[in-house]
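# sequence below, structure please.
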Amino acid sequence: MSSAINCGKVAIVTGGGNGIGREISIALAASGAKVVINDIGVSLTGEGGSATPAEETKRIIEQAGGEAHINTDSVADWESAKKIVKSAIDKYGRLDIVVNNAGILRDTIFHKMSVDDWRTVIDVHLNGTFYVSRAAAEIFRKQESGSFVHMTSTSGLIGNFGQSNYSAAKLGIVALSKSIALDMNRFGVRSNCIAPFAWSRMTDSLPTDTPEQVKRVDAMKAMTPDKNAHMAVYLGSDLAAEVNGQIFAVRNNEIFLMGQSRPLRSVHRSDGWTPDEIHEHAMPALKSSFYSLERSGDVFSWDPM
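Now for the predicted structure:
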């Protein structure tokens, strides 16, 4: 980072041992923050557990002159999430930034998805984001400052195949972030989302069965995880004091402000509507504004710049 914009601040990064989380942890430390690296070291599907990834991230931070602390509690349980926040207070005496990055994948086509695959992904992504944010909320309220940075995904904002659990969780995080921003703005607390594009464990499982898929994966490999770290560092800093309730996407060297749901078109009938009249009049008037069944790769169809 070019300046110590978070000097003296304390940050928690969940899932901070690998991929995007590692790069955000390193960048926050480089910006002057003391970082709690929360990572239980599980596989992409949430199995196993080891502190090794977090230890490697901590070593990188300390070799560069930064300061970091490891926490291995799970975000997917309320009592455990409270321990994550407590570890920051116990170690550093304060908390200023929470980056909700922890995540797993259990990709399955919808009609074959198990209840366990649904619940596990929702627990880590959506419930985990709520638990850690809620645990930090009282601290932020009392000190009248704080920044939440949540990782969403274009799989939720736009759509994708075989990811109904992940997509639902990631879109839920957007609504949660906006609610936090509305509820806590009066306390000087901010909440924003990043939809990252990056080659990481989360994308390493993408299929490469066709030439088109190979081309897409090759393009994604150029989008290294560190590209997203700068946005997270900025949103956590006082430079972003006027940025609240927003959704950003970072795609290599591009930054997008993503839309939020608003009315597109309307039709009115003074006597109300019957099903037949909806079919004959309302739908033809509205149809030109329908969204097509696109996935993220269809919308972001150009090569990353």
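# for the rest of this, base every contact and every neighbour count on C-alpha atoms.
Noted.
# what's the distance between I180 and A232?
I180 sits at a distance of 17 Å from A232 (criterion: CA to CA, to the nearest Å).
# tell me what the helix or strand harbouring V149 is packed against?
Under the criterion of DSSP states H and E, V149 resides in strand 146-151. Judged by 3 or more CA pairs under 8 Å, 6 or more residues apart in numbering; DSSP states H and E, strand 146-151 is in contact with strand 97-100, helix 128-143, helix 164-184, strand 189-197, helix 226-236.
# was I right about I60 contacting S25?
No - applying CA atoms under 8 Å, one finds I60 not in contact with S25, separated by 9.9 Å.
# those two: which is more packed in?
Remark: of I60 and S25, S25 carries more neighbours, 35 against 17, as counted by other CA atoms under 10 Å.
# ok but the more buried one is inside a helix, no?
Yes - per DSSP: H, G, I helix; E, B strand; the rest coil, S25 lies within a helix segment.
# buried residues in stretch 172-184?
172-174, 176-178, 180-181, 184 (16 or more other CA atoms under 10 Å).
# between the residues you listed, which sits nearest E254?
V174 (20.4 Å; CA to CA).
# quick one: that closest one from R59, how far?
33 Å.
# what does A136 give?
26 Å.
# which of the two has more residues huddled nearby?
Taking other CA under 10 Å, A136 and R59 do not tie; A136 has more neighbours (24 against 16).
# chain neighbours aside, what residue packs nearest to the more buried one?
Nearest residue to A136 in three dimensions, chain neighbours excluded: V85, at 6.2 Å (CA to CA, 6 or more residues apart in numbering).
# that neighbour: neighbour count?
Neighbour count for V85, taken as other CA under 10 Å: 27.
# show me the contacts for it.
Shown in contact with V85 (CA atoms under 8 Å, 6 or more residues apart in numbering): 12, 95, 132, 135-136.
# for stretch 197-215, measure first residue to last.
End residues of stretch 197-215 are separated by 15 Å (CA to CA).
# does S147 touch M184 like I think?
No - shown here, S147 and M184 do not form a contact pair, counting by CA under 8 Å, at 10.3 Å.
# following up with a second sequence; could you model it the same way so I can compare the two?
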Amino acid sequence: MHKHTNILVLATALLLTGGATAQNTQQIAGDIGRLITDALFFSDKYITPAADAAVYQQSSGWITSPRERGLWDVTFGLHTNVFFTPKRDRVFTVYNDDFQFFQLEEGFRAAVPTALGNDKQVYLTGMIGNDPVRLETPEGIDMETVAYPYLQGSVALPWGNELVVKYSPKVKLEKSNYQVYGVGLKHNISRYFKSLEEEKIHIAVLAAYAKEDVSFNFLNVQTDYGSLGINQINGLVDTWQFQLSASQQFWDDLEFMGSFIVNTSDVKYRVTGETGTIEEIVPLQAVLNDRLKTIYKTRINYIGEFSAAYNIGNFNIQTIVAFGKFVNTNVSLQYLFK
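Below you'll find the predicted structure:
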């Protein structure tokens, strides 16, 4: 009932401002409702692959070594993630039957890029009352690999614990922005088994929480009643991660590590950015964001991770490969302050 009330408010506002007559107010209300429903359908298909990918991007590199550090030792590192966008998540197919308001300008079926896809665009058309609406679908990032840097630091605490913090300022990628920050707590397990320590085998567990924010240019919808103000959409992800890692040291300067990761992510969506001129009549962004709650979702991922690290004095060079639904690599240069 709430969503229908919002749509009727919009239609009534158009009527009062001269954008509609009493005879077609009901038709306009229905048209606007169907347009919003199509925008929700398109939002889900377009940005969900990018939100899923963001989970993998933040999952890598939390544990740089399961070894127990010296008390109050501080590690600081510059990390670079390189994410490979799989072909299956770069495009989705739409049919005229998928839409309530829009129709494809050409044909009855089209391949449309997701946020991870190419820059191909498709035209959709519809009518609000007697007024035509023409929409060009948003482009994808058109990148087979996505690289971005972030900073990560840790401090060794008593009883085999280590506090880990990662942070990335808002990174400008092609047609999108990405930001992640989070905090984790690592605990060394092998400290309880002297035989493992003697064999230079190290085991640790980690619990971490991270927030990811990924945004993309979205639907630039122009109507005779003004622009609708849905030019940018954000995927907001809250992730809890649990990780078990084990490593083997060789010659004190080479370490190989394997990890198993499970995380659960709550994915939310918001229309953001500059509001449209239609906001002078009604707060359409608020209406859309309320409706977007219907496509919120929770994801559970199981991820394997393998890494190799080489120590040169207080410096550490590490490469990590994480694999599961996606493949993500991480390269870092770390410095240990003792």
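# TM-score, when you put one on top of the other?
In this superposition the chains share a TM-score of 0.28, using TM-score structural alignment, normalised by the length of the first structure; 151 aligned residues with a CA RMSD of 6.6 Å.
# how about N81 of the second structure: what's its closest non-neighbour residue?
N330 (4.5 Å).
# SS state for the one you found?
strand.
# also H79 of the second structure?
strand.
# and it, what does it touch?
Per CA under 8 Å, 6+ apart, neighbours of H79 of the second structure: 149-152, 330-333.
# and with 6 Å instead?
With contacts defined as CA atoms under 6 Å, 6 or more residues apart in numbering, the neighbours of H79 of the second structure are 149-150, 331-332.
# in TSV, list those along with neighbour count and distance to D266 of the second structure.
As requested, the contacts of H79 of the second structure are exported to TSV (neighbours: other CA atoms under 10 Å; distance: CA to CA, whole Å):
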residue	neighbour count	distance to D266 of the second structure
P149	16	24
Y150	20	22
V331	20	27
S332	21	28
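# most widely separated two among those?
The widest separation within these (CA to CA) is 10.7 Å, between Y150 and V331.
# which helix or strand contains the residue lying closest to L78 of the second structure once chain neighbours are set aside?
Counting by CA to CA, 6+ apart, L78 of the second structure lies nearest to L151, which is 4.9 Å off, once chain neighbours are set aside. Assigned by DSSP H and E, L151 of the second structure belongs to strand 145-156.
# list the buried ones in that strand?
For strand 145-156 of the second structure, by 16+ other CA under 10 Å, it's 146-156.
# which one's the longest strand in the second structure?
strand 230-250 (DSSP state E).
# which secondary structure elements does that one contact?
strand 201-219, strand 254-272 (3 or more CA pairs under 6 Å, 6 or more residues apart in numbering; DSSP states H and E).
# okay if I get those strands as CSV plus distance to V180 of the second structure and mean neighbour count?
Below are those laid out as CSV (distance: least, CA to CA, whole Å; neighbours: other CA atoms under 10 Å):
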stretch, distance to V180 of the second structure, mean neighbour count
strand 201-219, 4, 22
strand 254-272, 13, 20
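# distance to L124 of the second structure added to the ones you listed, as a markdown table?
Listed next are those as a markdown table, based on distance: least, CA to CA, whole Å:
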| stretch | distance to L124 of the second structure |
| --- | --- |
| strand 201-219 | 11 |
| strand 254-272 | 20 |
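# select, out of those, the one closest to K3 of the second structure.
Here strand 254-272 is closest among these (CA to CA), at 16.2 Å.
# other SSEs contacting the closest one?
Using 3+ CA pairs under 6 Å, 6+ apart: strand 254-272 of the second structure touches strand 230-250, strand 297-312.
# apply 7 Å and report the result again.
strand 230-250, helix 284-292, strand 297-312 (3 or more CA pairs under 7 Å, 6 or more residues apart in numbering; DSSP states H and E).
# contacts made by stretch 315-324 of the second structure with the rest, please.
Stretch 315-324 of the second structure has contacts (CA atoms under 7 Å, 6 or more residues apart in numbering) with 60-61, 302-311, 328-336.
# can you flag the buried ones in these?
The buried subset of the contacts of stretch 315-324 of the second structure (16+ other CA under 10 Å) comprises 60-61, 303-310, 328-332, 334-336.
# ok, back up a step: what's the angle between the longest strand of the second structure and strand 201-219?
170 degrees (axes from the mean of the first three to the mean of the last three CA atoms, to 10 degrees).
# flag every buried residue along strand 230-250 of the second structure.
230-249.
# swap in stretch 311-322 of the second structure?
Here stretch 311-322 of the second structure shows 315-322 as buried, counting by 16+ other CA under 10 Å.
# in strands, which of those residues fall?
315-322.
# in CSV: those residues, plus distance to V133 of the second structure.
Shown next, in CSV, are those (distance: CA to CA, whole Å):
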residue, distance to V133 of the second structure
F315, 58
N316, 57
I317, 54
Q318, 52
T319, 50
I320, 48
V321, 46
A322, 44
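# burial of R119 of the first structure, as a residue count?
Neighbour tally, R119 of the first structure, other CA under 10 Å: 12.
# please apply the same query to S155 of the first structure.
Around S155 of the first structure there are 22 residues (other CA under 10 Å).
# how about the contacts made by it?
167, 296.
# could you check how far A219 of the first structure is from A249 of the first structure?
From A219 of the first structure across to A249 of the first structure, the span is 16 Å (CA to CA).
# just C193 of the first structure next, same as before
In terms of CA to CA, C193 of the first structure sits 8 Å off from A249 of the first structure.
# more neighbours, the two?
C193 (29 against 21).
# for the more buried one, give its distance to Y234 of the first structure.
Taking CA to CA, one finds C193 of the first structure at 12 Å from Y234 of the first structure.
# how about A322 of the second structure: what's its closest non-neighbour residue?
Using CA to CA, 6+ apart, the closest residue to A322 of the second structure is E305 (4.3 Å).
# now do N234 of the second structure
That would be S215: by CA to CA, 6+ apart, it lies 4.2 Å from N234 of the second structure.
# picking that back up, following the strand holding L151 of the second structure, which helix or strand comes up?
Assigned by DSSP H and E, the successor of strand 145-156 of the second structure is strand 161-167.
# just the residues contacting that following strand, thanks.
150-156, 180-188.
# for these, which one is nearest K3 of the second structure?
Looking across the contacts of strand 161-167 of the second structure and measuring by CA to CA, the closest to K3 of the second structure is V180, at 32.3 Å.
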